[in-house]
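Chemist: coords below, sequence missing:
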């Protein structure tokens, strides 16, 4: 068999396409869930690190350091295979969502911390002078300004998380890569893997371009 028949076999790709679409749906669902939960977790950990009592600040620092230094695959394996030994059994989807959310939360916390610390102290003082309570000041004054700073790196992290969803195939979750691997075994041809790679490219490439656009716009905006 030649190169085209082996890696770009149209008949094989057509037969595998329904499986790849099911995998794509699971991948998108997993990625969106991880981004939502990881984003909320990261913001909470960031605020804990900056403004909580010292014991909680140290706990937040430990969380950030551990999960930034630990590969997602290791976290996923520990959650899916180790927790059952202490009586906690999670599905493949839940385990993957939890692992991705924990790691993304650690990176999000650092990005948000940098964004908040980049806001001039005068903004905090102005909010206090207006009599705004701390949480109202954060919600109405600080976080909206920090958001403009952190959107580009947060978008970049979201792209990385979508790519890392492929690791869920390790715990037999039927994501895009797992479906492509199953189709390859079923049809004895690697074309489904090439098809999966092209699908990843089609839906991630616009996000990559979005990151570049946001970075350029962020550089062009005048600083307060």
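Modeler: Received the coordinates, thanks. All figures in this text were calculated on a predicted structure; none of them were measured in a lab.

Chemist: okay, CA-based contacts and neighbour counts for the rest of this
Modeler: Fine.

Chemist: separation between residue 199 and residue 21?
Modeler: As judged by C-alpha to C-alpha, to the nearest Å, residue 199 and residue 21 stand 9 Å apart.

Chemist: Kindly report the same for residue 57.
Modeler: Using C-alpha to C-alpha, residue 57 is found at 44 Å from residue 21.

Chemist: try this one next to it:
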């Protein structure tokens, strides 16, 4: 057992299979929570910009809660709290369909929506008010101007923080281990318990998280480059 030996992990087909399954479940949680977060963020932004009087305070309260309560606590509240209050039939169905992963997606998605909505809002605020006036002068309605002129610029301006928070969401998927979701950190822990190769398996887990985080950052950098109008002009 003494000595550093990566082959003790990577040379075992069962351990590699556990790692691959953990990576797959990590991306299921990440992609599901990202889509939920972005969808909800757009709805929150629309509510905040609407003429409804309650829109602004409701969104502010939502953002304040999710930005000030630790994500770990929110996940535990959903799984160990709200899950137990659901009807028996629904809890049985969820338990039979990987409830841990479902609640990880819900908890992370709802939390990240607060950050995404603020990123989008800051991007829209950086668009000059003259853009809306120019759009109306060209015959655009409010919705048309928002869809074709304002929102594309706002999303482009908000890309840097959106990318950063997308990487943070990927890393925060590891928190799902506390509710038993079978993601990458869970797989690493299980392999460590079976192999007693603590340093080797945690090194592998660290390298995997680093690799995928850098991959997401690279994809975001590519999108930022493609969305840069000065780059298009140079081309």
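Modeler: Right, received. Where do you want to start? As the structure is a computational prediction, the values presented were derived from the model and not from experiment.

Chemist: And the TM-score between them?
Modeler: Here the TM-score for the pair of chains, by TM-score structural alignment, normalised by the length of structure 1, is 0.88; 219 aligned residues with a C-alpha RMSD of 2.3 Å.

Chemist: all helices for structure 2, in order.
Modeler: Remark: helices assigned in structure 2 by DSSP state H are 7-10, 13-49, 55-68, 71-76, 83-85, 88-96, 99-125, 130-137, 142-145, 151-157, 159-172, 184-195, 198-227, 229-234.

Chemist: possible to save these as TSV with distance to residue 178 of structure 2 and mean neighbour count?
Modeler: Formatted as TSV, the helices of structure 2 follow (distance: least, C-alpha to C-alpha, whole Å; neighbours: other C-alpha atoms under 10 Å):
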stretch	distance to residue 178 of structure 2	mean neighbour count
helix 7-10	24	14
helix 13-49	14	19
helix 55-68	19	15
helix 71-76	8	18
helix 83-85	15	14
helix 88-96	16	12
helix 99-125	9	23
helix 130-137	47	14
helix 142-145	43	14
helix 151-157	34	19
helix 159-172	12	18
helix 184-195	9	19
helix 198-227	17	15
helix 229-234	44	9
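
Chemist: any chance of those helices in CSV, plus distance to residue 1 of structure 2?
Modeler: Shown next, in CSV, are the helices of structure 2 (distance: least, C-alpha to C-alpha, whole Å):
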stretch, distance to residue 1 of structure 2
helix 7-10, 9
helix 13-49, 17
helix 55-68, 44
helix 71-76, 35
helix 83-85, 42
helix 88-96, 38
helix 99-125, 34
helix 130-137, 67
helix 142-145, 66
helix 151-157, 53
helix 159-172, 31
helix 184-195, 9
helix 198-227, 11
helix 229-234, 55
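
Chemist: Quick one: residues in contact with stretch 112-132 of structure 2.
Modeler: The contact list for stretch 112-132 of structure 2 (C-alpha atoms under 8 Å, 6 or more residues apart in numbering) reads 33-34, 36-42, 44-45, 62-63, 66-67, 145-146, 149-151, 153-159, 161-162, 165, 169.

Chemist: what's the answer for stretch 90-103 of structure 1, then?
Modeler: Residues from elsewhere that reach stretch 90-103 of structure 1, judged by C-alpha under 8 Å, 6+ apart: 30-31, 33-35, 37-39, 41, 67-68, 72, 75-76, 79-80, 84, 161, 164-165, 168, 171-173.

Chemist: Excluding chain neighbours, what is closest to the spatially most central residue of structure 1?
Modeler: Here the mean C-alpha position of structure 1 is nearest to the C-alpha of residue 161 (C-alpha atoms, centre = their mean), at a distance of 3.3 Å. Nearest non-adjacent residue to residue 161 of structure 1, counting by C-alpha to C-alpha, 6 or more residues apart in numbering: residue 31, 6.4 Å away.

Chemist: Pull the contacting residues for the one you found.
Modeler: Residues near residue 31 of structure 1 by C-alpha under 8 Å, 6+ apart: 97, 161, 162, 165.

Chemist: ok, the nearest residue in space to residue 75 of structure 1 that is not next to it in sequence to residue 192 of structure 1 distance?
Modeler: Nearest residue to residue 75 of structure 1, sequence neighbours excluded (C-alpha to C-alpha, 6+ apart): residue 99, at 5.7 Å. For residue 99 of structure 1, the distance to residue 192 of structure 1 equals 27 Å [C-alpha to C-alpha].

Chemist: sorry, back to before: tell me the two of the contacts of residue 31 of structure 1 that are most distant?
Modeler: 97 and 162 (11.3 Å; C-alpha to C-alpha).

Chemist: which of the contacts of residue 31 of structure 1 still touch in structure 2?
Modeler: Counting by both residues aligned by TM-score structural alignment, their matches' C-alpha atoms under 8 Å, the members of the contacts of residue 31 of structure 1 that carry over to structure 2 are 97, 161, 162, 165.

Chemist: Nearest residue to the aligned partner of residue 133 of structure 1 in structure 2 in space, please, no chain neighbours.
Modeler: Residue 133 of structure 1 maps onto residue 141 in structure 2, with residues paired by TM-score structural alignment. Closest residue to residue 141 of structure 2 in three dimensions, ignoring its sequence neighbours and counting by C-alpha to C-alpha, 6+ apart: residue 135, at 8.0 Å.

Chemist: Might one say that the one you found is in contact with residue 145?
Modeler: Yes: Residue 135 of structure 2 lies in contact with residue 145 (C-alpha atoms under 8 Å); the separation is 5.8 Å.

Chemist: how about the residue nearest to residue 75 of structure 1, what's its match in structure 2?
Modeler: Residue correspondence to structure 2 (TM-score structural alignment): residue 99 of structure 1 is matched to residue 107.

Chemist: Next: residue 192 of structure 1.
Modeler: In structure 2, residue 192 of structure 1 lines up with residue 201, judged by TM-score structural alignment.

Chemist: Contact partners for that match?
Modeler: Residues counted as contacts of residue 201 of structure 2 (C-alpha under 8 Å, 6+ apart) are 6, 9, 188, 191, 192.

Chemist: Tell me how many other residues crowd the residue nearest to residue 77 of structure 1 when sequence neighbours are not counted.
Modeler: Nearest residue to residue 77 of structure 1, sequence neighbours excluded (C-alpha to C-alpha, 6+ apart): residue 171, at 7.7 Å. Applying other C-alpha atoms under 10 Å, we find 18 residues neighbouring residue 171 of structure 1.
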